[in-house]
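Asker: Sequence and predicted structure, then a few things I'm wondering about:
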Amino acid sequence: MAARMPRSLGSVFTAHPARTVVMAFAAVIVVGTVLLSLPMASEGGASTRLVDALFTSTSAVCVTGLAVVDTGAHWSGFGEGVILALIQVGGFGIMTLASFLALLVSGRLRLRMQLTAAAETKSFGIGDVRKVLLGVAGTTLVVELAVGAMLSLRFRFGYGESVGEALHQGYFHAVSAFNNAGFGLRPDSVTRYADDPWVVLPLAAAVILGGLGFPVLLELLRHRHRRRTTGRRGWSLHTKLTVLTTVGLLITGTVLTCLLEWSNRATLGPFDWGDKLLLGFFHSAMTRTAGFNSVDIASMHSSTLLLTCMLMFIGGGSAGTAGGIKVTTFAVLAAGMVAEVRGEPNAAVLGRRLAPHVLRQALTVSLLGIGVVMSATLALLTMTKDSLEPVLFEVVSAFGTVGLSTGITGDLPTDGRLVLVALMFIGRLGPITLVSALALRERTRRYELPEERPVIG
């Protein structure tokens, strides 16, 4: 019998495109770490500690926003440029960017690139990868330019910033917002603009659009054209679930944040009712994994912090710049629970029956996410003297790639920072890799085992 020939490295990556995405993200993080470690990357001209450079690079590539040093004060113009580039690459998607560049240069894509780009962008087929890449690039460019222009004009004429500084501030925050990164150039994030709708609303809009996910954005943009040319009406189930769940969570987060913090003198208390609604909405939008804060997170009530943890864990839409277990996962689990309570044999939502394997995948992603959060929380509690509340908040923020913090990030020891580095990486790529792996492993069984019903509850 002939010996089995080992597969080449390329065939391994072609068979498992999600593995290529993971390796590409890791490689970019390493490059970012090296660049941020250079003396020219810091404001003082001294080399940044390797663990701090690694933490910042991971936070930028995984579009999280957690920081162990003051972004505006510590990093030089070169360092801020590196961070901005890492945010853009991480939010756009490494393999999506590589495929897009190859498409621009050669006008075509090899099969391996099409597979990896499809895995990262959740394209519905190899044939539409080209359209998806062009759509993602065009949407990113338009939103970031528009939001950057609005912010720059406000900083220039509303706050008296110079033209250069206004452009710097405006476009840095626009890129950070659309990519749900949450990096800001001020030590207090955007709290100085808390009651300024001309700043917080464009930021919130960019965050929400980026958090919907590129498949949803492209379908929304093309819906009118498709309806006119093909006569097809309505959105896909994925788009409906994403939009409806996102709107529901935004409203719920806004209402509960306002109710819980209405009289808190350290957060919403000093503002009038209109500004309180604006602040509540902005905080709810930021839990979509953005990371900007307009009030002091550490001063929030414990109930609000728990609410924020729940929203951060759910996250945003699939195949976008958001993290968390994703809103569609949450919606599918809710539909399964409702079906079980009603005693129905199949879960259904919006007039469509959900396949059993979709429910299993949603349950797997959620339970593994809970396991990762609990394990990391336990590990950090053994490494620090902080109480459970801020540690759990920090862990969920890292796993959900949010970037909100109660202020303990910079005080964590080296091993604690490495735990958060691993969490950010898992939170950004874990759901993509896990679901792709589950889909590839799906197979039919040629026999059925005897049925048994253990006692539940």
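Answerer: Thanks, I have it. Residues are numbered from 1 along each chain as shown.

Asker: can we go C-alpha only for contacts and neighbour counts from here?
Answerer: Noted.

Asker: Would you tell me what the next helix or strand after the helix or strand encompassing residue 248 is?
Answerer: Secondary structure assigned from DSSP states H and E places residue 248 in helix 237-261. Downstream of helix 237-261, the first helix or strand assigned by DSSP H and E is helix 273-286.

Asker: returning to that earlier point: next, the angle from the helix holding residue 248 to helix 273-286.
Answerer: Computed by axes from the mean of the first three to the mean of the last three CA atoms, to 10 degrees, the angle separating helix 237-261 from helix 273-286 equals 130 degrees.

Asker: buried stuff in helix 237-261?
Answerer: The neighbour-count check on helix 237-261 (16 or more other CA atoms under 10 Å) flags 239, 241-243, 245-246, 249-251, 253-254, 256-258, 260-261 as buried.

Asker: Tell me which two of the residues you listed sit farthest apart.
Answerer: Spanning the widest gap among those are 239 and 261, at 32.4 Å by CA to CA.

Asker: the longest helix in the protein is where?
Answerer: When the chain is parsed with DSSP state H, its longest helix is helix 129-159.

Asker: list the helices and strands it packs on?
Answerer: helix 77-92, helix 94-106, helix 111-121, helix 163-178, helix 197-212, helix 214-230 (3 or more CA pairs under 8 Å, 6 or more residues apart in numbering; DSSP states H and E).

Asker: take a look at this one as well, against the first:
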Amino acid sequence: MLPIARVGPGGSSLLEAIFTATSAVCVTGLVVVDTATHWTPFGQVVIMLLIQVGGLGIMTFVSVVGLSVLRKMSLRSRITAAAEVKSVGLEDVRGLVLGVVGTSVLIELCVAVVLSLRFLFGYGEPLGRALWLGLFHAVSSFNNAGFALFSDNMISYATDPWVCLPLAAAVILGGLGFPVLVQLRRYPRLPRKWVMNTRLVLAGTVVLLVAGAVYLTAVEWSNPSTLGPLGWSDKILVGFFQSVQARTAGFNSIDWGQMDSASLLGTDVLMLIGGGPAGTAGGIKITTFAVLFFVLVAEIRGEGTVTVFGKQLARSVQRQAITIVLIAVAVIAFSTVILMLLTDFSLDALLFEVISAFATVGLSTGITAAIPPGGQVVLMLLMFIGRLGPIAFASALALRQRPSAFELPIERPIIG
């Protein structure tokens, strides 16, 4: 709210400042003011620092919570888990934090160098400006925030692979999660040593990225307001880029307000699923969706147990996945109804906005700033709940397990 943070006289309003701060620290990317023209360089630095703190904080917090969950497990389970991830010790929180910070900084610097060189030599930006653009967008992309220093976000660079692909790579790496990055670094060519979490996240990421790119490109191929005027190679690039961003990043290289309703609905699904756990992505997480998928497969086959990659899935994990998904659907439905009562926007646009906020994506059809203050407060709560809620709730479910001293008689209602 300081006057030094805003272009022009005076400071930003409380709602503008707190909405932007919430969106940045929850690494979402929804905005009510133009990041490029409303905020001064000082204000933009504050936003970048909030994004960095939010991204590092989430990865560190989830990883430490994971250690806490391990300590609540039986000694045999703890030894098995530690052996699978080749942990140096369940108490090595300091090493864990340093690993998160080191990995993040290394990836961000690599992406920043590529982007800075492109802005410097490809677009003739002054050296200082090019370095700043490279650093800001590297931090924003790896942390899946989606904030951009251009008024049209990335639309001006939609067909430039030297800008879009580094951003997409950073988004994907940030969305994989720290545990997956560690295993890939240790065993890049030994998939047999990857634990179930790594295999689920990698397989799910590839499938969703490809499926999302094919779906969005096909639906929008002839849309004159989006992909229609582009050449076939540019259409593929834009379709892939937007499929990546739907995985909780939030950069847009086309106008989502002009997208077909089918594209919005398909993106809703991608946003809700999100990325990997213990990373900068949001959503219910790939692992949660994968667990439900394998439960469905086992039920259709009539199998008594759920198996994933040759291992049996604990029933407690199945219940946790079902619980998280049902709560997420309830929060999204309730929030959408509230916004429908407060605004006159279509259901497509409002549902898209709500899921984008809850899954900490940041994509929008352009209605965020036009939503009344009460609706913007709802979006802020959704960003906060979506960022911390599933993590806290899932860890609480895992930590409060207690054995039952008896079993009640079994009975079942008619299903279907």
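Answerer: That came in fine, so what should we check first? All values derive from a computational prediction rather than experimental measurement.

Asker: what angle separates the helix holding residue 248 of structure 1 from helix 197-212?
Answerer: 140 degrees.

Asker: Now do helix 237-261 of structure 1: everything it contacts.
Answerer: With contacts defined as CA atoms under 8 Å, 6 or more residues apart in numbering, helix 237-261 of structure 1 is touched by 212, 215-216, 219, 267-269, 276-277, 280-285, 300-301, 303-304, 307, 311, 316-317, 327-328, 331, 350, 352.

Asker: among the residues you listed, which ones are buried?
Answerer: 212, 215-216, 219, 267-268, 276-277, 280-285, 300-301, 304, 307, 311, 316-317, 327-328, 331.

Asker: Can you find the partner of residue 341 of structure 2 in structure 1?
Answerer: Aligned by TM-score structural alignment, residue 341 of structure 2 pairs with residue 382 of structure 1.

Asker: which residues sit in contact with its match?
Answerer: Counted by CA under 8 Å, 6+ apart, residue 382 of structure 1 has zero contacts.

Asker: which SSE is it in?
Answerer: Using DSSP H and E, residue 382 of structure 1 falls in helix 356-383.

Asker: average distance between that helix and structure 2?
Answerer: Helix 356-383 of structure 1 differs from its equivalent in structure 2 by a mean of 0.4 Å after superposition (mean CA distance after the TM-score superposition for structure 1).

Asker: next one: that helix to chain centre, how far?
Answerer: 17 Å (CA atoms, centre = their mean, to the nearest Å).

Asker: moving C-terminal of it, what's the next helix or strand?
Answerer: helix 388-399.

Asker: Need the contact partners of that following helix.
Answerer: Outside helix 388-399 of structure 1, the residues that touch it by CA under 8 Å, 6+ apart are 64, 66, 289, 302, 305-306, 309, 312-313, 323-324, 373, 376-377, 380-381, 403-406, 408-409, 420, 423-424, 426-428.

Asker: Looking at those, which are in helices?
Answerer: 302, 305-306, 309, 312-313, 373, 376-377, 380-381, 420, 423-424, 426-428.

Asker: Of those, grab the buried ones for ChimeraX.
Answerer: Applying 16+ other CA under 10 Å to these leaves a buried subset, and the ChimeraX line that selects it is:
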select :305,309,312,313,373,376,377,380,420,423,424,426,427,428
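
Asker: Counterpart of residue 103 of structure 1 over in structure 2?
Answerer: In structure 2, residue 103 of structure 1 lands on no residue (TM-score structural alignment).

Asker: Neighbours of the counterpart of residue 267 of structure 2 in structure 1, how many?
Answerer: Under the alignment (TM-score structural alignment), residue 267 of structure 2 maps onto residue 308 of structure 1. Residues contacting residue 308 of structure 1 under the criterion other CA atoms under 10 Å number 25.

Asker: separation between residue 308 of structure 1 and residue 415 of structure 1?
Answerer: For residue 308 of structure 1, the distance to residue 415 of structure 1 (CA to CA, to the nearest Å) stands at 26 Å.

Asker: How about residue 175 of structure 1?
Answerer: According to CA to CA, residue 175 of structure 1 stands 30 Å off from residue 415 of structure 1.

Asker: More neighbours: which of these two?
Answerer: residue 175 (28 against 14).
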